[in-house]
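Novice: My questions are about this predicted structure, shown below with the sequence.
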Amino acid sequence: MERTSNLDDPSVATDRLDDDTDELPPWIDGDDLPVDRFLDRELSWLAFNQRVLELAEDETVPLLERVNFLAIFASNLDEFFMVRVAGLKRRIMTGIAVPTNIGTPPRQVLDDISRKAHELQERHAAAFRALVPELAEACIAIETWQQLDADDRAALDEVFSTRIFPVLMPLAVDPAHPFPYISGLSLNLSVRVRNPNSDKVEFARLKVPSVLPRLLRLPDDGSGRLRYLALEDFISNHLDELFPGMEILEHHEFRVTRNEDVEVEEDESENLIQALERELLKRRFGPPIRLEITDDMDDVTLRLLMQELDVTEAEVYRLPAPLDLSALFELSRIDRPALKYRKHVPVTPAQLVPGEPTERADVFAAIRSRDILVHHPYESFATSVQAFLEQAASDPDVLAIKQTLYRTSGDSPIVDALIAAAEAGKAVLALVEVKARFDEVNNIGWARKLEKAGVHVVYGLVGLKTHCKLALVIRREGDELRHYSHIGTGNYNPKTSRVYEDIGLFTADPQVGKDVTRLFNQLSGYAIEKKFKRLLVAPLHLRNGLLKRIRAEEQNAREGKPSGIRIKVNSMVDEAIIDALYRASQAGVPIDVWVRGICSLKPGVRGLSETIRVRSVLGRYLEHSRVFSFENDGNPAVFIGSADMMHRNLDRRVEVLVRLSAPEHLAEIDALFDLAMADTTASWWLDSEGAWTRKNRGPSGDTLDDMQDVLMRRRSLRRPSSGGGGSRRHGGNHW
């Protein structure tokens, strides 16, 4: 397995648009702008998760979808603590400067996060309690042991003895048994018992096994209801079998969140896989940063846990049982279509529809005829991206395939296609990003599987994550070689493609092909590229390229020429980009920012950002595409790609944006922004104080349009349906 070196030459990966100047202009320093012009990024993320929670609280959302949003909220918050809060706390303890939160002391930021997180977790628990009776009305009952009758209990006693008891491991805490290690995100029972012979009180910890279903399906009682019992409730009512002869005094649930943000110190002399695997072992033993306990826990037990885990009062979250509501993902998978969003089957892009239903489309012929813009999940990943790679693997005229893999699914037809191509004798290069957070183990496995099949596997550049979404096919056609490129905004993951909104471009444009080829050469070898024609590439020059575009819009506005900026991203954090947008707004440039998650920009501030609007759209699909559109004096410049406006994307990752050229694609992007920003579309609006307000009803109380529903209807009306539908469950902690 190969690994390439980072290059210090400043000309590497240059994406200059108009000249060869690499220096940033002095107007981005921000010294003349208000100090308090940025919203705190961590609080902005919590505001995003609050929007997810608002969907769970919305009675117009189908019941099992509300359950799903509750699980997504819980999973999101776990990752937020494991990464963002952990990172902030580590920086405070080590004295490392925190790059954001300008003007706010880091410890105050941590206090603000704690206060808001406590509020949201309590609201989350209340939302779950409100859903329990609604689920019961729909014949889905989450029951407690106390609610079960004698027959149920007798049947479950046998289940406990044969299926639960053998896998439980109670651990005593006494002079001979030190306090056990509590793994991150595990659910545990604290148990205090009294020995009747000595009258001595002892403490024990019992881990709720993660190998068993968290919600146990109860036997049919003839009512037709689906009935469930929480595993910890079941175990708690059989503690006498685990501690025979002892008097059970107290038992409570608790859960610890640890710092699981892996930082790999890369050394060019060391194998990256080995370094990463070593760091992944450390992840299990990161310091605790949150302790969740049930609200009935006694003070004696709480003091013991706080002392042994070394957590502060602010890091304790006292909540009603049950803890860890990510378990609700299990309920969201119940097959009850009437309680879910109406099923949507993705359509095949018109250019890729075969002439006859029994035929397969010739993807290469379609791309040769004109560029193809695909929009997932409204359009099928299976009949576009997957078909592209599968045809490449089987086509005897294809000589080489090159692809980046950041995250992919467990059973991946994409990986299968690359393996098939290698086994057919084609040259195949896979750049596998083994440092994709929380997918490190999976990606190491993919890298080894691909390498065994004869695929050339590389990691990319030292010190950088390769986050760009690229696939390149080299095909022999007559006496020439033709480049077929796919550049997208989302991962090559068939499963998430059903629930993540993403955009991708297929093109046979020779200039794009040359750009992508040269970029792959840089990522896998030692090529030094000085210019890309159709691409903007991070980390060295993507930010600068966008700043030049924003500056040009500012200048056009001052000269009375047509101007305008529209940006769609997951996160808007980078100070240089935000400051440039402020200056463009001061010049009168109309600016629309469509953001899913974090936004540090303050819109609508008099004299600073009066022409800026910020909207957020959340729904059944996760908005994931990144789009940058500039009016450019009537000659629109529109880019799609993988980069968010964050330091990590612009400074520490390899990211790619590609410029669209087809007039119909520019019109499609413009129409997409028109729909998202329209007052008739349901969305959240950000104000200058950082508050997000949901706008889902019009002045007369009528329900506003659901943008994702509108797009589904539009695609279904104009294009034939295809395969590639399937499960529509959200992707856990990637939301």
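Specialist: Received, thanks. Every value quoted in this text rests on a predicted model; they were computed, and no experiment measured them.

Novice: For the rest of this, base every contact and every neighbour count on C-alpha atoms.
Specialist: Fine.

Novice: Which positions within stretch 530-543 qualify as buried?
Specialist: 531-532, 534-543 (16 or more other CA atoms under 10 Å).

Novice: Then stretch 318-330?
Specialist: For stretch 318-330, by 16+ other CA under 10 Å, it's 318-329.

Novice: So which of those sit within helices?
Specialist: Using DSSP state H, residue 329 are the members of the buried residues of stretch 318-330 that sit in helices.

Novice: And the buried residues of stretch 318-330, which is closest to residue 368?
Specialist: Comparing these against residue 368 with CA to CA places residue 329 closest, at 43.2 Å.

Novice: could you measure the closest one against residue 70, distance?
Specialist: 9 Å (CA to CA, to the nearest Å).

Novice: And for residue 362?
Specialist: Distance of residue 362 to residue 70, given as CA to CA: 43 Å.

Novice: of the two, who's got more company?
Specialist: Neighbours per residue, other CA atoms under 10 Å: of residue 362 and residue 70, the larger number sits with residue 70, 29 against 16.

Novice: ok, the more buried one - contacts?
Specialist: Residues near residue 70 by CA atoms under 8 Å, 6 or more residues apart in numbering: 52-53, 56, 124, 127-128, 325-326, 328.

Novice: Structure two is appended below for comparative analysis:
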Amino acid sequence: MSTGSLERTDLDERNQPGKGAESGEGAEAPEAVGESAEVSSFTSTVPSRRIPARAPNGRFVGPGSQLPPEADDLPTDRYLERELSWLQFNERVMQLAMDPTIPLLERARFLAIFASNLDEYFMVRVAGLKRRIATGLAVRTAAGLEPRELIERVARLAHELMNQHAAIFQHEVRPALEEQGITIVRWDELDEEDQEPLHYFFAERVFPVLTPLAVDPAHPFPYISGLSLNLAVLLQNPKTGSEHFARVKVPPSLPRFIRVDEYLLDIPLDAPLDAVLDKDRERRRFVPLEDIIASHLDQLFPGMLVREHFSFRVTRNEDVEVEEDDTENLLTALEKELTRRRFGPPIRLEVEDDIDSKVLDMLSRELQISDREVYRLPTPLDLRGLFTIADVDRSDLAFPTFFPRTHPDFAPTESAKPIDLLAAVRQKDVLVQHPYNSFSTSVQAFIEQAAADPNVLAIKQTLYRTSGDSPIIDALIDAAEAGKQVLAVVEIKARFDEVNNISWARKLEEAGVHVVYGVVGLKTHAKLCLVVRQESDGLVRYCHIGTGNYNPKTARVYEDFGLFTCDPQVGEDLSRLFNLLSGFAPRSRFKRLLVAPRSVRSGLVELIEEEVALHEARGEAGPPGRIVFKANSIVDEELIDALYRASIAGVHVDIWVRGICAVRPGVTGLSEHIRVRSVLGRFLEHSRVFWFDHGGDPQVYIGSADLMHRNLDRRVEALVRITDPGHLEELRDLIDLGFAETTSRWDLGSDGRWVRHHQTELGEPLDDLQVKLMERHDKRRRKARRR
């Protein structure tokens, strides 16, 4: 897999150049997907709808329609820069950490999330941009920035955000934690009584795993692994007076912050935090692990004088490149590439703000880091460690405990015996929303019951990310061992989950599961499960199509939808799609699905044009047309231009985006009918919903695809049309709540700035959307119980 996408290919023009260069897709493969026979086999028919007439150029029109301008006639500055938009998203995460109305430990957690997000951004996005610049493949972005101008802006904004992030911790969150008896102390702030057990802790648990590395003519500068925390140590030989440099790596296998506790040595390192509570429950102190190591450096270098020490941290390019066409065994190729990943070039150096200039010069020289890539920060570095602090057992400082509810259609009625989920789905389609509806009593139970059902003949499943101890994996293994036909389409290239995915892919293979890795050149990102059951009236296909991964752990914090149905059209679509993924099905067509890379973009554009035509046909006498997109990111220029054309025609466009957004709303004559907002909170908004009013006959899709080049061109994605009136009403209610002026959110302005609205003019808090949804689902469950 190569470094970045060079061009986007139109699958209807298999061997012709794409319409535009990919900007900022460095984390994805640049394969020309139109050249793959397997890829070009994705074809689809858009489900039957009331379709207006077409103009000679193929576009939909209504009576007297004035066609909106084509892309060449739209303003050249109509896109926002995607890389900067991502940094703005992480800034919104940081703003939650600044909010004093949010529970204190959750503010610490948001600081940790910010740090973790930024690490991944540098490892993938910045690394990809640097690599394309170095190879001469970088081009001007869709927003009009030259590559080097973009990387300068990224560095400038990243410096500002990282400094602000450190200041929020040092001056707001840390003092507030201390007021609550949760203190992050430095070694010098501990008295001898507190230090005593930590001496033993160092001797017994830290010293044996440390490897001090000297730098001299006999010892070259050591390799510094990505995201590792290190100590740069200046030493002096007392006999000769000569100075020496050494590096000590802070072991990542040990906790980042160590609890100051006299009973520490008696407690396993992996014990839960409540096992290491002080006798005084309200008083908890933590010391950074690097401070403990630094206070014992004389034991690592006996006979030498320790003059100074400084902490530093390196971020490396950790994206994966696998040329799938050049290998017969993708699994083996990926395993080799993961070994090479550890040696990617450095792209960021974080250092203490008072680091010695000679030490910094040496680090920069040896790591080949420019001044722009050096980030001076107050210690402690690497605030991902705040996840440990956020998990302290103080319910009064955290969000109220939330327990997902079993969906009413899956809830047992008269006994505690679990309901037969297949029978429930046979009666009616069921739409679940996680985490409000329990994953374990819906998706997980669906697959487990199918695995145990003797009448189930086959289970087919896509797996993108899941936990290593997932009951989903166990259920598929049980089904295979029971003699069922089990197919697992495993995406082993899911970024940063590659090692785990390789492990359980081999585990599935050993159990007799048919494991395939999808279509060459594409990641399989669709969330699909198909269960085939023998019943008295023949074979029945039970389907689950979701917006989120089959991962029980993330399902507790990711907001996602999932549709359960045994509709014959959906079952036929899934059968064809799985056949395409596991074999050869060059003429596959779909009825209720839109499938990328062939028909998600074209299908959505067609729906947009239909909305415009129906809006124009009604004229001023009827309500305006409306389009609502809820997604994680929206970047694709062709879709954005289609939305601009809809806005110009007078259609109201609402975009609900969590992360990156390249749409510039509110521009007179272009996007004055477009609103863009973002909602962040305790749950990660992850579902994708595409709503078209369609003249009072809503056309609505949910699925796995974000509106990005990689999703639409280089991934297998699936959207399913929602048809049940009750489900449409539920989705309409969600949209209405999300776009209510009384809902807390961020609004995007035409200048590209996000403005937070979380209080009324009188300073009262606006509604928390996720809290309202918790209340709504709880009320729905109670109402179902009364029936």
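Specialist: Cool, got the structure. Here the structure is a predicted model, which means the values were calculated and not measured.

Novice: Post the TM-score for the overlay when you can.
Specialist: The TM-score (TM-score structural alignment, normalised by the length of the first structure) is 0.95; 717 aligned residues with a CA RMSD of 1.9 Å.

Novice: re the thing from before, reformat the contacts of residue 70 of the first structure as CSV; add distance to residue 344 of the first structure.
Specialist: Converted to CSV, the contacts of residue 70 of the first structure look like this (distance: CA to CA, whole Å):
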residue, distance to residue 344 of the first structure
52, 21
53, 23
56, 21
124, 29
127, 27
128, 27
325, 27
326, 25
328, 23
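
Novice: which among those gets closest to residue 44 of the first structure?
Specialist: The shortest approach to residue 44 of the first structure among these belongs to residue 52, at 12.9 Å (CA to CA).

Novice: what lines up against that closest one once you look at the second structure?
Specialist: By TM-score structural alignment, residue 52 of the first structure lines up with residue 93 in the second structure.

Novice: which bit of the first structure covers stretch 310-322 of the second structure?
Specialist: Using TM-score structural alignment, stretch 310-322 of the second structure corresponds to residues 252-264 of the first structure.

Novice: Apart from its neighbours in sequence, what residue is nearest the equivalent of residue 486 of the first structure over in the second structure?
Specialist: Applying TM-score structural alignment, one finds that residue 486 of the first structure aligns to residue 544 in the second structure. Once flanking residues are discounted, residue 544 of the second structure sits nearest to residue 564: 4.6 Å by CA to CA, 6 or more residues apart in numbering.

Novice: mind listing what residue 83 of the first structure touches?
Specialist: Residue 83 of the first structure neighbours (CA under 8 Å, 6+ apart): 259-261.

Novice: can you list contacts of stretch 700-715 of the first structure?
Specialist: By CA under 8 Å, 6+ apart, stretch 700-715 of the first structure touches 344, 347, 378-379, 617, 619-621, 675-676, 680-682, 695-698.

Novice: buried residues in it?
Specialist: 704-708, 712, 715.

Novice: Which of those sits closest to residue 517 of the first structure?
Specialist: residue 715 (33.0 Å).

Novice: Show me what residue 467 of the first structure lines up with in the second structure.
Specialist: For residue 467 of the first structure, the aligned residue in the second structure is residue 525 (criterion: TM-score structural alignment).

Novice: same deal with residue 371 of the first structure?
Specialist: So, by TM-score structural alignment, residue 371 of the first structure is matched to residue 429.
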